[in-house]
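Peer 1: the sequence isn't on hand, but the structure is:
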């Protein structure tokens, strides 16, 4: 009898131990699942944060686009008569829209991947070259250009540091180091460390600025900019090589063949940044054609600069050159300048013909 009770007791204890063991095992699994949910919640929180940043960026970009569209609609010709607006418009449709496209959103990528008409990067570069030619011909300061003060009747928005940097890059690639220097300096002046949307860094600007300063012959200034770069990043290899090279030129020393090779190669790379805002001397080398400067001066001429005696010699007349058609309808000719002769012909093409030409020129 005692054996029976002992057996029942042992079986009961064993069952209780097994049940408790299973409970403990189940709780351990649940705790592991809880850890899984905690980690998933963290990842979801990070995703939502990144998604919020992405949406804020898109909203700001859309705000800029809507502002430009509100100015352009209904007065497109007047709006695009300002070349700064043309440059910004091309920049929107090239680099900035593709930056939006690269964001991790398949819906946006699908919308932009449709067969829309987009300008190419070559078109954007072409608008930058046009701005440089306009600036050179009419002697417009970089600050005026960057502030959109080309067409007083229709000003554009101010250029950002990124945009000034891009125009400076266009000049740099085309070996126009004079304007590259001025635009890089303008980019540096407008650079904001707090702007997280900037596509460039202070390091990019200073590196180009030091290189073009050296190309313009200001070795001391190039060395000073390089030293600023090294103050930010002491381990920057191209800047270290350039520093040795510039110092040797200043001290009249001769570099070894390998040192020259490293220094010249490093000048083509992107360097580092600085907290200072070092200003460089902007002196253009006198190596351009005198004839080119003459015609640019003529583009800037106006009758207000002529004396009363010279203005009195200017005239207007009907010109036909004995052509039968022109005898019936001669061309209106106005002399604007005497030496050299500059003539303006009025009403050569009618407004109707102009509109027809514009229709024919529109891409189908």
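Peer 2: Now that the structure is in, tell me what you want to look at. Remember, it's a predicted structure, so these values are computed and weren't measured experimentally.

Peer 1: only C-alpha atoms from now on, for both contacts and neighbour counts.
Peer 2: Fine.

Peer 1: which SSE is residue 332 in?
Peer 2: Counting by DSSP states H and E, the element that carries residue 332 is strand 331-337.

Peer 1: list the buried residues of that strand.
Peer 2: 331, 333, 334, 335, 336, 337 (16 or more other CA atoms under 10 Å).

Peer 1: could you do stretch 333-351 as well?
Peer 2: The neighbour-count check on stretch 333-351 (16+ other CA under 10 Å) flags 333, 334, 335, 336, 337 as buried.

Peer 1: what helices or strands is the strand holding residue 332 leaning on?
Peer 2: For strand 331-337, the packing partners by 3 or more CA pairs under 8 Å, 6 or more residues apart in numbering; DSSP states H and E come out as strand 316-319, strand 342-346.

Peer 1: nearest to residue 90, out of the ones you listed?
Peer 2: Among these, strand 342-346 comes nearest to residue 90, with 32.4 Å by CA to CA.

Peer 1: quick check: the nearest residue to residue 343 once chain neighbours are set aside vs residue 311, distance?
Peer 2: In space, and not counting its chain neighbours, residue 343 is closest to residue 335: 4.5 Å by CA to CA, 6 or more residues apart in numbering. Computed as CA to CA, to the nearest Å, the residue 335 to residue 311 distance reads 10 Å.

Peer 1: what does residue 10 give?
Peer 2: Distance from residue 10 to residue 311, by CA to CA: 128 Å.

Peer 1: the two: which is more packed in?
Peer 2: residue 311 (16 against 12; other CA atoms under 10 Å).

Peer 1: what's the neighbour count on the residue nearest to that one when sequence neighbours are not counted?
Peer 2: Of all residues not flanking residue 311 in the chain, residue 303 sits nearest, at 7.2 Å (CA to CA, 6+ apart). Residue 303 is flanked by 13 other residues according to other CA under 10 Å.

Peer 1: equivalent analysis for residue 227, please.
Peer 2: Count around residue 227 with other CA under 10 Å applied: 19.

Peer 1: ok, for it, nearest residue in space, not its chain neighbours?
Peer 2: Using CA to CA, 6+ apart, the closest residue to residue 227 is residue 243 (7.2 Å).

Peer 1: isn't that neighbour right up against residue 226?
Peer 2: Yes. Applying CA atoms under 8 Å as the test, residue 243 and residue 226 come out as touching, 6.3 Å apart.

Peer 1: and residue 118, how far is that from residue 98?
Peer 2: With CA to CA as the criterion, residue 118 and residue 98 are 10 Å apart.

Peer 1: please apply the same query to residue 226.
Peer 2: Residue 226 is 33 Å from residue 98, by CA to CA.

Peer 1: the structure to be compared is supplied as follows:
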């Protein structure tokens, strides 16, 4: 569910129904509780008669009758009046929303999405916690930030995100989130203890029982967070800090065997380090972006709009109206921006489809959506590398699809009939949706399409929606960042003119921060285009 924003959008309507259903239940429950409260008060008053008077309640025939009646039927009816509606509510919840609700896996991957956005866009954790997504960049003049104080994360949420980083061996970020979680818990402890102290003093309680009663669950959460933090610091080689954290955890539960063993282990390692200086930093790489991977570092920098082509390269780039000499385009030439002239050739065409056409394509795709995978036709797997859902549309599925395919042929000058292209691939990215650096062409070993259709020669990518922030298409080798431009089409060549794969066509879809990103890909193959894009004079052209 997390892999498609269109599916996540449906959850809003689900929760709206749940809110209304719960409000209706609470309204009725207040009435039932009021009735129960009146019943309890009556029973209490009659019981007081036995205490205040020498004669027991049961010695009076009316009193005895009322007592027996209450215990034989009234109590049961009132308990049922509270319990049964709750059972009905739970049963209705399970029956009406079965299959419509996200799973625990969706929640876990949603936490990973926040970690991914933090990593790629170098977001401040405290801003994320307070609901602010400050990017310092924008798309289509739409501010790249959104302040949502109502979306503030609670301590349990922060801890859940920290555990997500921990489980992926991303100890560096786990430490950051765990520290924030613990700091928030301790700040809330100070506030709550002060309030509870005042409350207990007002109640005349000097034992502190009122203060302690409300903190058991929070202390358990803090204890768990300290354990995670201690181990994460240990895995990074921060032995002294890890020892201090485990000692702090031990103060909450001195008899916890695992914590005591960890303290002893760390003390031995620290003594050994002091003697021999053999402290090893065992930090694991982040699962979606290894810090040692230059390709990923450049990819993330491009997503942040930090890199641009060299000035001498930019000086040769042009914007123009293009018709390709085609009579269909002579009266309405297309606004074109050349982003890279060679290796790879990258061109952005503006307004290649209408809003209505884009919506039709999205509507046709929705019933066919399935989780995107990576690999080839022989071995495809789901992966965090690609977070989206997709569908395939044939030209016969709708007149709009056929019309758009023909238009792509006019714009590119290439053969885009069904015998030379793949079906139109439509994608909707999910929460933090991305597609890490990859090539569209297939290697000789993969051989998916055979000799007649040939390899993917060109990619024509259309943006079917806007996004508020993130979601750019980037080319790490060419240093090109293409922001999402609704209704625009991006053309780049996957192969050299010799037919060899152009390694410089490496590209990626940056994580979407705010918004729902829809795109459509049309892959144009070699077959049928032998004389449209002819070979050059050398293998490297």
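Peer 2: Structure's in. What do you need? Everything numeric in this text was worked out from a predicted model, so none of it was measured.

Peer 1: ok, the residue nearest to the spatial centre of structure 1 - contacts?
Peer 2: Taking CA atoms, centre = their mean, the centroid of structure 1 lies closest to residue 163, which sits 3.1 Å from it. The contact partners of residue 163 of structure 1, by CA atoms under 8 Å, 6 or more residues apart in numbering, come to residue 187.

Peer 1: in structure 2, what residue corresponds to it?
Peer 2: Matched by TM-score structural alignment, residue 163 of structure 1 corresponds to residue 157 in structure 2.

Peer 1: now its match: how far from residue 44 of structure 2?
Peer 2: In terms of CA to CA, residue 157 of structure 2 sits 43 Å off from residue 44 of structure 2.

Peer 1: and residue 246 of structure 2, by the same measure?
Peer 2: 51 Å.

Peer 1: so between the two, which is more surrounded?
Peer 2: For residue 246 of structure 2 versus residue 44, neighbours defined as other CA under 10 Å are more numerous around residue 246 (24 against 11).

Peer 1: excluding chain neighbours, what is closest to that one?
Peer 2: residue 230 is the one closest to residue 246 of structure 2 (CA to CA, 6+ apart), at 5.7 Å.

Peer 1: ok, the one you found touching residue 240?
Peer 2: No. Contact criterion CA under 8 Å: residue 230 of structure 2 and residue 240 do not qualify, at 9.9 Å.

Peer 1: more neighbours: which of those two?
Peer 2: residue 230 (28 against 15).

Peer 1: packing partners for the strand or helix carrying the more buried one?
Peer 2: If you go by DSSP H and E, residue 230 of structure 2 is part of helix 216-235. In this structure, helix 216-235 of structure 2 packs against helix 155-167, helix 171-202, helix 239-252, with contacts taken as 3+ CA pairs under 8 Å, 6+ apart.

Peer 1: so of these, which one's packed in deepest?
Peer 2: helix 155-167 (a mean of 21; mean count of other CA atoms under 10 Å).

Peer 1: that one to helix 171-202, inter-axis angle?
Peer 2: With axes from the mean of the first three to the mean of the last three CA atoms, to 10 degrees applied, the angle from helix 155-167 of structure 2 to helix 171-202 works out at 160 degrees.

Peer 1: distance from helix 155-167 of structure 2 to structure 1 after superposition?
Peer 2: Compared with structure 1 after fitting, helix 155-167 of structure 2 deviates on average by 0.8 Å (mean CA distance after the TM-score superposition for structure 1).

Peer 1: what about that helix, distance to the chain center?
Peer 2: Distance, stretch centre to chain centre, for helix 155-167 of structure 2: 14 Å (CA atoms, centre = their mean, to the nearest Å).

Peer 1: stretch 202-221 of structure 2 spans what distance, first to last residue?
Peer 2: 29 Å.

Peer 1: same question for stretch 329-342 of structure 1.
Peer 2: Termini of stretch 329-342 of structure 1 sit 22 Å apart (CA to CA).

Peer 1: so how far is it off the chain centroid?
Peer 2: On CA atoms, centre = their mean, the centre of stretch 329-342 of structure 1 falls 42 Å from that of its chain.

Peer 1: now do stretch 108-117 of structure 1
Peer 2: 22 Å.

Peer 1: and stretch 389-408 of structure 2, by the same measure?
Peer 2: Distance of stretch 389-408 of structure 2 from the chain centroid (CA atoms, centre = their mean) equals 29 Å.

Peer 1: where does that stretch end up in structure 1?
Peer 2: So stretch 389-408 of structure 2 sits over no part of structure 1, by TM-score structural alignment.

Peer 1: tell me which residues in that stretch are buried?
Peer 2: Those would be 389-393, 395, 400-402, 404-408, for stretch 389-408 of structure 2 by 16+ other CA under 10 Å.

Peer 1: and the residues you listed, which is closest to residue 353 of structure 2?
Peer 2: Distances from residue 353 of structure 2 to the buried residues of stretch 389-408 of structure 2, taken by CA to CA, are shortest for residue 404, at 7.4 Å.

Peer 1: where does the residue lying closest to the closest one once chain neighbours are set aside fall, helix, sheet strand or coil?
Peer 2: Closest residue in space to residue 404 of structure 2, ignoring its immediate chain neighbours: residue 353 at 7.4 Å, by CA to CA, 6+ apart. Classification of residue 353 of structure 2 using DSSP: H, G, I helix; E, B strand; the rest coil returns coil.

Peer 1: isn't residue 353 of structure 2 right next to residue 403, touching?
Peer 2: No. Using CA under 8 Å, residue 353 of structure 2 makes no contact with residue 403, being 9.8 Å away.
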